[in-house]
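Enquirer: Got a predicted structure plus its sequence, pasted below:
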Amino acid sequence: MAATAKSTSFYPEYRPHGRAHSPLVIPTHRRVETFAALIHCSSMLLLPCLYFFLWTREAFWPFLITYTIFSYILDDTQSMGNSIYRTSSWFKKQFIFRKFVDYFPRFLDKEEKIGPRYLFTAHPHGVISFGITAALLPSHTLKSSKSFRSLFPGISVHLLTLPTQFLIPFYRDYIMALGVGLVTKAGITSILRRNHSVAIVVGGAHESLFARPGMNRIVLNRRKGFIKLADVAIVPVYVYGENNVHKVYNTTEQPNGKNSKTLKTFLNLQLLLKKYTGFTLPLVNSRSIFNYDFGLLPYKRRMDVITGKPIYIYRMFNNSIGDKVTEEEINYYHEMYKANLIELWEKNKSFATEWDEKLKIVE
């Protein structure tokens, strides 16, 4: 059961077999899973590096010029919802992604059977939202009990992300091949109109600053935009253990109440970056390939992805379909959503560790 009184500072260190360094002899499948996690986590850096490296080779210039013009001037795939046609089942079935999914021991469960057109809203954000990503990643052709699609047959779900992700050369094509779309109103509605479902991480970049082991703090009170999509059902999703796979230095709270100018300055920089780019950079230290106490790779800890009961949205307070969504309706369903999310947490809190604090809506 989840602890309610223990401080998250007591969360145990990640020391498999009591070691700080990875042993030389380790099962091959573990090494391969770690390598797959490394490749996927580094893709945002490796792929643009490859793009700029190819510019140093004249033979690739015709391809690069064509690619650049098409990607940044002509291509409106993600904004028009056409990213669903760029999804590649063949690509998602590749060995590297199967092993990345297996890197996190996981259990996936649902509370109720649902249909083909829903808005899945995941919590918490974590540093990179590995839980919901790995749950949606396997193609429907895989025979995996860890696959979202194996539990929800017939439902095609696309994870949505920030527009800035689609500005990164080669990486934009990489994530679209994995079924990722654009998390804007136009991007969401265009996919829903095609009878596909979407998944978003509601807390956003600001919530990543709370991604510390043992923490279950989410940003929700001021996140109401997803409620405005009044013609779909909303399905809350909670990923137990999402915040436990990275060690994030907390800049949002001062230790022992001390007024640290350094922490305040860094927090202001993080918030400034979030304001102008949509994302921020938490201070992360986790593990690497050869040691367990320093690096940027996520810890190999269990994550449990639990989907709740759908909240069906109907027009209320004498409003009809086609009328503008009112603040009264938004607040009504937002309160209902918060109540359902808390109920989901309480009902399934056995998936939390004994070191995890209770779910808290902090903002």
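Expert: On my side now, so go ahead. Since the model is a prediction, treat every value here as computed from it, not as a measurement.

Enquirer: can we go C-alpha only for contacts and neighbour counts from here?
Expert: Fine.

Enquirer: where do the strands sit along the stretch 101-250 of the chain?
Expert: 106-110, 118-123, 157-161, 181-182, 197-201, 217-218, 233-240, 248-249 (DSSP state E, counting those that start in this stretch).

Enquirer: Dump those strands into TSV; add mean neighbour count and distance to Pro27 as well.
Expert: Formatted as TSV, the strands of the stretch 101-250 of the chain follow (neighbours: other Cα atoms under 10 Å; distance: least, Cα to Cα, whole Å):
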stretch	mean neighbour count	distance to Pro27
strand 106-110	17	19
strand 118-123	24	33
strand 157-161	24	32
strand 181-182	31	36
strand 197-201	24	34
strand 217-218	24	36
strand 233-240	24	27
strand 248-249	18	29
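
Enquirer: alright, now check it against this:
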Amino acid sequence: MKIDFAPSNLPIVRRLQTAVVLLWVFSFLALAPLCVVLFLCLLFTRFWLISVLYAIWWYVDWDTPSRGGRKVQVLCKMRMWEHMRDYFPIKLVKTADLDPRQNYVLGFHPHGILVAGAFTNFCTEATGFSKLFPGLKRNLLMLPLWFRAPFFRDYIMSAGLVPSDKESASYLLQSKGVGNAVVIAVGGAPEALDARPGVYIVHLANKKGFVKFAIEHGASLVPVYSFGENEVFDQVENPRGTWLRYIQERLQRIMGVSLPLFHARGVFQYSFGLMPYRKPINTVVGRPIKVEKKEKPSAEDLDNVHQLYMDELAQLFEEHKRNYGVPEDSHLVFQ
């Protein structure tokens, strides 16, 4: 295989962009297990006190992730995230105002491989979320598994990430007043197994938990579609019915995380590696869907609001697909 090496005379700004994205990919793929290994290894060295003191802190601070986390605004506003934004580039597109006197549940689609659009738009200020939606505070939900990793839990909480369980999300809407937006990658880990260029599959047909959650809290639902999210990585073919897909789905049910076999480019060459392609991601925030608050919504309530949400998401996709290079004959596929 011929290797396509990157030019040696690339501008420094492009090198900075690559460095920041490399750090982000490393954090997503390897930092959590490395933090666990570090915590355990320190116990058998002369620095054992670090792990012991952290264990005490961890015990005292155990409930913080499910109590709104510990977002550090200074870190979210760092210049480095602008380099990540410009690497692809990533853009946040507003289609309607979101009243800060209300609470919202934002459904993010599709999950993609590493949810680059969700992180950049909703965990940093690189794309100007606070300017587009003034007065609105947002938190991105992440698998609770990652908050059980020492050191790593503090790292992801600083970006505004909170566990994706009902207790954590409810706290944000019940105890933080109004002007809160909970961002949920609705398709979750299973949807990542369908993430590849040219595919517009969203796992939503049987996903009603987030709808029930929104009705119970009287929070408006907002569909969000991130055009280009599936384009930044290739994935090994794994159609349903193959042994690879069977193993991936079994591991996902056991571990809670999916393991897509993805690849793209490298740091110093463009032929292979785990770095995402430089392809644009345009995250379009749709119109809010107001729901009537009910502590115990009926099955009919859930079906009606769920269907309305799917219709709004499909319409959002159809209205904007021409702007972002999606073929005219391509449509959302709900699974």
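Expert: Structure received. What you see is a predicted model; the values in this text were computed from it and never measured.

Enquirer: ok so, going back, turn the strands of the stretch 101-250 of structure 1 into a markdown table, including distance to Pro310 of structure 1.
Expert: Converted to a markdown table, those look like this (distance: least, Cα to Cα, whole Å):
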| stretch | distance to Pro310 of structure 1 |
| --- | --- |
| strand 106-110 | 11 |
| strand 118-123 | 8 |
| strand 157-161 | 15 |
| strand 181-182 | 22 |
| strand 197-201 | 13 |
| strand 217-218 | 20 |
| strand 233-240 | 4 |
| strand 248-249 | 32 |
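
Enquirer: out of these, nearest to Glu346 of structure 1?
Expert: Closest to Glu346 of structure 1 of the strands of the stretch 101-250 of structure 1 is strand 233-240 (Cα to Cα; 11.0 Å).

Enquirer: Show where the closest one falls in structure 2, residue numbers please.
Expert: The alignment of strand 233-240 of structure 1 onto structure 2 (TM-score structural alignment) covers residues 220-227.

Enquirer: contacts for that stretch?
Expert: 102-110, 117, 211, 214, 281-291, 309, 312-313, 316-317, 321, 324 (Cα atoms under 8 Å, 6 or more residues apart in numbering).

Enquirer: Mean per-residue distance, it versus structure 1.
Expert: Average distance, stretch 220-227 of structure 2 versus aligned residues of structure 1 after superposition (mean Cα distance after the TM-score superposition for structure 1): 0.3 Å.

Enquirer: helices or strands next to the longest helix seen in structure 2 in the packing?
Expert: Ranked by number of residues, the top helix in structure 2 under DSSP state H is helix 299-320. The helices and strands touching helix 299-320 of structure 2, judged by 3 or more Cα pairs under 8 Å, 6 or more residues apart in numbering; DSSP states H and E, are helix 209-217, strand 220-227.

Enquirer: residues in structure 1 aligned with that helix?
Expert: Under TM-score structural alignment, the match for helix 299-320 of structure 2 is residues 327-348.

Enquirer: Would you mind listing the outside residues contacting the matching stretch?
Expert: Taking Cα under 8 Å, 6+ apart as the rule, stretch 327-348 of structure 1 contacts 220, 224, 227-228, 236-238, 306, 308-309, 311, 313, 315-317, 359.

Enquirer: returning to that earlier point: format the helices and strands packed on helix 299-320 of structure 2 as a markdown table; extra columns: distance to Leu261 of structure 2.
Expert: Below are these laid out as a markdown table (distance: least, Cα to Cα, whole Å):
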| stretch | distance to Leu261 of structure 2 |
| --- | --- |
| helix 209-217 | 28 |
| strand 220-227 | 21 |
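
Enquirer: Please identify which of these is closest to Leu173 of structure 2.
Expert: For these, the distance to Leu173 of structure 2 is smallest for helix 209-217, at 7.0 Å, taking Cα to Cα.
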